[in-house]
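A.B. asks: when you get a sec, could you give me coordinates for this:
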Amino acid sequence: MESFPGAQEDPFHGISLFSDPVHGYIRFVSSPAEKKASSEAELIDSPWLQRLRSIFQLQSARLVFPSAEHSRFVHSLGAMHIAGRFALHLYPSFSRSYPGTLSPALFEELLRVSALLHDIGHGPFCHFFDEHVLFPKFGLSHERMGQILIRGPLREIIERVDRSPSGVFEPGERLSADWVAYLIGKGSGPNPVPQDMPQLAALKPLFSGLFTVDNLDYVLRDSYMCGVAIGPVDLERLLYYTHVREGKLALHRSGLGAFEVFVTARAFMYRQIYFHRTTRMFDMSLRDLLGETMDVWGLGNPGENLASYLELTDQSLLETVRRWADSSDKRKVALGEGWRRFLDRKKEWRLVFEKEDVQTTVYGSPEKIGQDLETILGIHGEESPFRVDVAYRDNRPENPWKMGDRQIWIYEPLTGSLVSDPLAEMLERLPVRQLAVRVFAKPDHKDFGAIETVRQFFSRET
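C.D. replies: You can find the predicted model right below:
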């Protein structure tokens, strides 16, 4: 096991192990150094972390890949483990850039707790809930909900933590919940660097960059649990060549190959799992159900109703809506029957057209492609016999040359300087943009003349 030299006399005191199919053994702090302090175990056993056991890691893909029954809880433990490994490796270079800022133990625990809590704000069906409920109804995201929880009910536990797996904090040191909330923040909303710890900006790419403690775990875990082979992800080489230099997170040029393989593997995951045609078909059924279900549920603003949100999980939602089909309320009956069909894998749509690797330079943006096809198919409202699905993901930043707080610098040993060009050039050449266009029809619909028109639309010369 990795640890800081001379961290403590008894390396087993207060440390326990989880068995994990992806990482082997995951260390965690099971008891604090002082009786009045808290530990990782207290966070893990808190109602908010335990809630993640009841939220599936994958929303509709679990209906396609039978073994994909893993939860956000185990993913959070895996992310914590990877964050701990990065902490042990990064601390020497971080302390050279920022001497005397954080002790080794506090540095390690900051990264571990931030990773452990990065998904704490998720609702049922995870990102789908963000897109169809949290943001459109309340202007929230799961990251914003996570920050509310970290600065609210979890603050007291976080700020009583007094050690990491490798050692005890220095006298007077305290882990700030505001530091943790900053690191997990994403999106376009305000998320300023804490004034009392501006050095945290150097660590932000580990949580919202191109390779993060989050996506390094979910690529490995989702592929394993789905039974999808993605090829090697060289975590060891990425870890070895990542360091802090001149106060910035950097990757030695010799680590670029491992990074390229990882970005390619992640793109492959989207093609094979997240954008799988049957996964997307079930996503369409879920879209028809989830928003209206939450209206009937009477969901208030989760940020202002934490007690209700604590009880809202995949399992609680699904067990409730199963019973709605037997309700006296007609709206609940219709939704309940829809949920029963969804859970029984009844296919409301069938695939009638599919084109992958669509070129935006020829056909326009994903939004324009969707609008053009809806016009061709005469889709007006939800009653149309056709549905257009445009699945799009670019695993690169919008501007590889300027990535803001996601920037990872490349250390060029020939010149001894930090540069951005090699990473940007590599990202520019990689074929990692995913754009799949599919048309689904109601099972009994027979108008294939419209589909022929769609084929003609995609027969343009490049």
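A.B. asks: all contacts plus neighbour counts: C-alpha atoms, from now on.
C.D. replies: Fine.
A.B. asks: what number of residues lie near I26?
C.D. replies: By other Cα atoms under 10 Å, the residues close to I26 number 18.
A.B. asks: alongside the first, I'd like the structure of this one:
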Amino acid sequence: MKKTKPNKLKILNDPIYGFIQIPNTLIFDIIEHPYFQRLRRITQMGFSNLVYPGANHTRFHHAIGCMHLMQKAVRVLRFKQIEISNEEENALYIAILLHDIGHGAFSHALEHSIVNGISHEEISLKFMKKLNDEFDGKLKLAIEIFEGKYHRKFLCKLISSQLDIDRLDYLKRDSFYTGVTEGNISSDRLIAMMNVKEDELVIEKKGIYSVEKFLIARRLMYWQVYLHKTGLVAENMLVNVLKRAKELAEKGVELFATSSLKYFLYNEISQDNFTGKTLEMFSKLDDYDVLSAIKEWTNHEDKILSLLSKMIVDRKLLRVEIQQDKFEENYINKRRKKVSKKFDITTEEATFFVFSQRISNQAYSSGKPIYILNKNGNLLDIAKASDQLNLQALTNPVVKHFICYPK
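C.D. replies: Below is the predicted model of the structure:
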């Protein structure tokens, strides 16, 4: 009996863009790969769902959405007589599809607790190189573009810049799932206004208001969603839970954990010893490993680990205060002394419950400008081209300080 080949030219239904087409069989095979399927088990927004209950979408949703927007961008640029070869087109789809593949469980929390000294971008690159070996070198050009090393710079800018495809998807998607309408940008309009001049990715002058709205939406989403105080405190508590678990593991204390989480708790992982085996273990680590461990740790005999875990599971989070100025050391120490007395722990251990940090938000950096293409063919930085006075203000980073402590 003749074996039928599976249909690889699938269509996916996305709540934001409607039908998304998988362009070819290679892309289909990359999406089917276990490394990519892992993104289904990593939330796009960490603990933001403790504030916005709808924010349960995953990195998988986002990556597929980015690929869809990249298809639109390629169509628009070709229509404007910008030459993009089939090989370059495919490389763009692969690079944008895999740009976030190195994110760990709960996105940024792992980077600050149990996997140190190596960023998610570097891990993404390791995954891409491994996939390149498996797919007989077919990802070589995608890797070059992802690293920003390809000679046609505008292709690299589509992957990573201040107005890249990644931002065009996550702002619209996060706005949709959180219900925060201030972030709802017109990604279609922005892509329709894209052009290339002197190897720069530019926006035509008639798209200037869409860019202004995009920058303001980004600023509002940061303060309202990404840096929301409840999300901030939950993420920092998660970092502290993992740090405490790592401390206990180093002392040889027995901890419940899945095999992949155990590997990262009981081994010191850094850039220098991030081997092929480490990558394999990382590819099996996702939100479910971390959540199941935290649920189990609520019963652990270590007071700090169990208390922090209980607080996260029951959403009884620490109180948070935010202000413009740095908190006085004296004020922080007073809080720590109170906590050490209340929980009968040392003041050193109280740092897990009382901590202060700074957050900053810069909506636009003139160091890597978004260029507006004038009718006369000149390029102007959006901050200078815009008649919006507040765009100039958006180039200044806004810094705030926060302190967390038990209620």
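A.B. asks: now the TM-score, please.
C.D. replies: Once superposed, chain against chain, the TM-score is 0.80 (TM-score structural alignment, normalised by the length of structure 2); 364 aligned residues with a Cα RMSD of 2.8 Å.
A.B. asks: can you pull out the strands in the stretch 251-400 of structure 1?
C.D. replies: Ranges of strands within the stretch 251-400 of structure 1 are 350-355, 386-394, based on DSSP state E, counting those that start in this stretch.
A.B. asks: most tightly packed of those strands?
C.D. replies: Ranked by mean neighbour count, those are led by strand 386-394 with a mean of 20 (mean count of other Cα atoms under 10 Å).
A.B. asks: counting contacts, what elements does that strand pack onto?
C.D. replies: helix 366-377, strand 433-441 (3 or more Cα pairs under 8 Å, 6 or more residues apart in numbering; DSSP states H and E).
A.B. asks: ok, for the residue nearest the centre of structure 2, nearest residue in space, not its chain neighbours?
C.D. replies: With distances taken as Cα atoms, centre = their mean, the residue of structure 2 nearest its centroid is S107 (6.0 Å). Excluding the flanking residues, the one nearest S107 of structure 2 by Cα to Cα, 6 or more residues apart in numbering is G46, at 6.2 Å.
A.B. asks: pull the number of nearby residues for the aligned partner of the one you found in structure 1.
C.D. replies: Using TM-score structural alignment, the equivalent of G46 of structure 2 in structure 1 is Q59. Per other Cα under 10 Å, the neighbour tally for Q59 of structure 1 reads 22.
A.B. asks: and what of the one 10 residues further on?
C.D. replies: If you count neighbours by other Cα under 10 Å, E69 of structure 1 ends up with 17.
A.B. asks: next up, the contacts around the counterpart of it in structure 2.
C.D. replies: By TM-score structural alignment, E69 of structure 1 lines up with N56 in structure 2. Contacts of N56 of structure 2 were listed using Cα atoms under 8 Å, 6 or more residues apart in numbering, and they are 43-45, 49, 177.
A.B. asks: ok, N56 of structure 2 to V180 of structure 2 distance?
C.D. replies: From N56 of structure 2 across to V180 of structure 2, the span is 14 Å (Cα to Cα, to the nearest Å).
A.B. asks: for the longest helix along structure 1, the distance to its chain's centre please.
C.D. replies: Longest helix in structure 1, counting residues (DSSP state H): helix 72-97. Its chain's average C-alpha position is 16 Å from that of helix 72-97 of structure 1, according to Cα atoms, centre = their mean, to the nearest Å.
A.B. asks: just list what it packs against, helices and strands only.
C.D. replies: Packing contacts for helix 72-97 of structure 1, counted by 3+ Cα pairs under 8 Å, 6+ apart, involve strand 24-29, helix 47-51, helix 104-116, helix 213-226, helix 235-241, strand 242-245.
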